[in-house]
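# make a model of this:
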Amino acid sequence: MQQRGELVGVGSILGLVAAVVLAESGTVGGGAAFLVMAAIVAVAAFAAPHAYWLRADEGGLTLVRLLVPRHYAWADLRGLAMELGRDEENDGHHLTLRLRLAEPPGRFWGPRLGRIDVTDEGTPEGVPPRALAELFAVFVEHRLPVDLPEFANEVLRVRGLPQLPPLPLWAPPAGGVPAPEQAYADAPDIEDERRDLVALGKAVERRVRLSREYRLRRAALADRMFLRDGDGLALAIALREAERLVEHDRMRVEGDQRRYVRQQYLSRRTLSPERDRRP
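Okay, the predicted model is just below:
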């Protein structure tokens, strides 16, 4: 799924070095050295779509790149990261796919699996590769989320494979959703919480397990600021942060998503009342 041109540059450098070494050592003549260089570049270019192997089994995924295997247990996988991008040189668009891990080493949280061309609207271009559909099918089988489910479902549909399962629908608690006064009854002062979230946001970059706590507290703070100020901009921010939390939790929430924030915030503080402290 990688573009062939991505390894052409590397292949060209290796081919040039090999040609120079062979020519300087007298092992082969100039014409033969040129053929060796051309062969290395061709191998790099045409091997790029198959530059890695991904194998799924009961234990997890095994990624083999440059003949070096690396295993990822299912418990360590959190889904498939998908980012749409644009090529400035040819004005085309592409989709980059990476594994999303529980303990990310970087922004995309795992190794890159490939990059494919897409349309300007971010939809599959032409007939999607069978390998791409099979990749999505693995995530369907193990009920792991992908970042762009509509894109994945279109690829699966074209290839006649099962669709991604729908996100679970959040069910409000039997006693009803807590009112804001109840949900935020013992919450920290808004200004103190704002300062703590700045520190927590920095800690998230080092410890991803804090990511969910950060999103929840950020959404709750935005909701509280709207309840205090009552202006339209504060409402828009509160709704946006609530939506981000819902998306992070991979849920479907009907109606005002701030209800979900309030219920989750109250549950968190009820279970761990001492957790709101600076990292």
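
# going by C-alpha atoms from here, please, whenever you check contacts or count neighbours.
Fine.

# so residue 259, which of the three states?
Under DSSP: H, G, I helix; E, B strand; the rest coil, the three-state class of residue 259 is helix.

# distance of it relative to residue 197?
From residue 259 across to residue 197, the span is 21 Å (C-alpha to C-alpha, to the nearest Å).

# same question, residue 140
For residue 140, the distance to residue 197 - C-alpha to C-alpha - is 35 Å.

# identify the residues contacting the closest residue to residue 190 other than its chain neighbours.
Nearest residue to residue 190, sequence neighbours excluded (C-alpha to C-alpha, 6 or more residues apart in numbering): residue 221, at 6.9 Å. Residues counted as contacts of residue 221 (C-alpha atoms under 8 Å, 6 or more residues apart in numbering) are 190, 193-194.

# looking at neighbours, which among those is most surrounded?
Counting neighbours by other C-alpha atoms under 10 Å, residue 193 leads the contacts of residue 221 with 18 neighbours.

# one more to line up against the first:
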Amino acid sequence: MTATIPLTFVIPSYGRQKKLERAVASILAQGVLPEEIIVVDDASPEPLVLPEAVAATGRVRLIRQPVNGGAAQARNTGMEAARTDWVSFLDSDDWLLPDTLQPRWHFLQEGEDRTAEKGRTVYGCGWQDTLPDGTVLRERIPLPAHGPADFFRGCWFSPGSCIILNRQKVLRLAGGADGSLRRLEDYEWFVRIGLAGFVLKVQDMAGAGIERGSNTSLAAVSAAADAISLRIAGLTRDRQDKAVLRRRANAYLRYERAASAWREKRLAAFALLMAGSLAASPRLKLSPLPGWTLRHAPARQVRP
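Below you'll find the model as predicted:
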């Protein structure tokens, strides 16, 4: 009989019925199983359904949002409905790699055994960058975060599919994700999580396959960046290191805008925004992110 661990997976989804089924199947195929998988249907035009075999496991619960609220609100709904302290997320177009959940849970247990600050560590892992046709491009192992200054540098550790966190501690000390944001919501959330004293510990393994998705418009990114900049001004108002933190946030948010401008072939806007990012945080590379250890793709495709 497969062992059960006290963990809940939250999968937000808008449409994507077939990809959702793939994501759920990748969890149910693990060597250990989470106590529950919560699928949050973010008011899909055609309601999502659980296949009969999946529903029969008794481990998967489907919650339908009455109105579309975005990924942040869907994750909040899942966290609030979870019965376990520990929660992981999986985007509906991603999947767990085979036999990775058990070592990830062991990594978490070892980490909690060694720290006096129980529940104040977010446990991450790497992933495989994958094209929609299943081609694996590379593996990325993100660098860890030791405090707020790291989290302010950007969102580089794929929180939508590659972390496990203690929802009780996070919700009490930092709050949930900002449901008003439709872009860069993970960055704003983990800025608050970092300010609340959490750290990110990373396991040296790829735990998920992440499918490259569609790009976001410059207008949408700019609107989110403006809102986040105002939020950060308030969050850092009384901190002695506010100048450093704000510069790092400015560098990252301008970088995200520049990336969107580049994808839209708006070269003048790209040059101006990238110059602003480099001025805010001088560096010898374009990206202000802490970065990753990059590895060659495995010889075979690993995809359910």
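
# quick one: TM-score?
Once superposed, the chains reach a TM-score of 0.24 (TM-score structural alignment, normalised by the length of structure 1), with 121 aligned residues with a C-alpha RMSD of 6.5 Å.

# related to what we said a few turns ago, checking the residue nearest to residue 190 of structure 1 next. Helix, strand or coil?
helix.

# ok, residue 203 of structure 1 next?
For residue 203 of structure 1, the assignment made with three-state DSSP gives helix.

# what does residue 88 of structure 2 give?
strand.

# what about it, distance to residue 108 of structure 2?
As judged by C-alpha to C-alpha, residue 88 of structure 2 and residue 108 of structure 2 stand 12 Å apart.

# check residue 271 of structure 2 too.
Shown here: residue 271 of structure 2 relative to residue 108 of structure 2, a distance of 42 Å by C-alpha to C-alpha.

# who has more neighbours out of the two?
Under the criterion of other C-alpha under 10 Å, the comparison of residue 271 of structure 2 against residue 108 puts residue 108 first, with 23 against 14.

# confirm for me that that one is in contact with residue 123.
Yes - using C-alpha atoms under 8 Å, residue 108 of structure 2 is in contact with residue 123, at 6.4 Å.

# any idea which helix or strand carries residue 34 of structure 1?
Element membership for residue 34 of structure 1, per DSSP states H and E: helix 30-47.

# ok, and what's touching that helix?
Residues from elsewhere that reach helix 30-47 of structure 1, judged by C-alpha under 8 Å, 6+ apart: 4-8, 10-12, 14-16, 18-20, 22-23.

# mind listing the strands for the stretch 1-150 of structure 2?
Here the stretch 1-150 of structure 2 has its strands, by DSSP state E, counting those that start in this stretch, at 3-13, 32-41, 60-64, 86-89, 95-96, 121-130, 136-142.

# any chance of the ones you listed in a markdown table, with distance to residue 235 of structure 2 and mean neighbour count too?
Shown next, in a markdown table, are the strands of the stretch 1-150 of structure 2 (distance: least, C-alpha to C-alpha, whole Å; neighbours: other C-alpha atoms under 10 Å):
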| stretch | distance to residue 235 of structure 2 | mean neighbour count |
| --- | --- | --- |
| strand 3-13 | 28 | 22 |
| strand 32-41 | 30 | 23 |
| strand 60-64 | 32 | 18 |
| strand 86-89 | 25 | 23 |
| strand 95-96 | 34 | 28 |
| strand 121-130 | 21 | 25 |
| strand 136-142 | 26 | 21 |
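
# which parts of structure 1 are helices?
Secondary structure of structure 1 (DSSP state H): helices located at 5-25, 30-47, 130-141, 149-158, 180-183, 190-204, 211-229, 232-248, 258-271.

# same question for the shortest one: list its buried residues.
For helix 180-183 of structure 1, a neighbour-count test (16 or more other C-alpha atoms under 10 Å) marks 180, 183 as buried.

# likewise the fourth one?
Of the residues in helix 149-158 of structure 1, those scored as buried under the neighbour-count criterion (16+ other C-alpha under 10 Å) are 149, 152-156.
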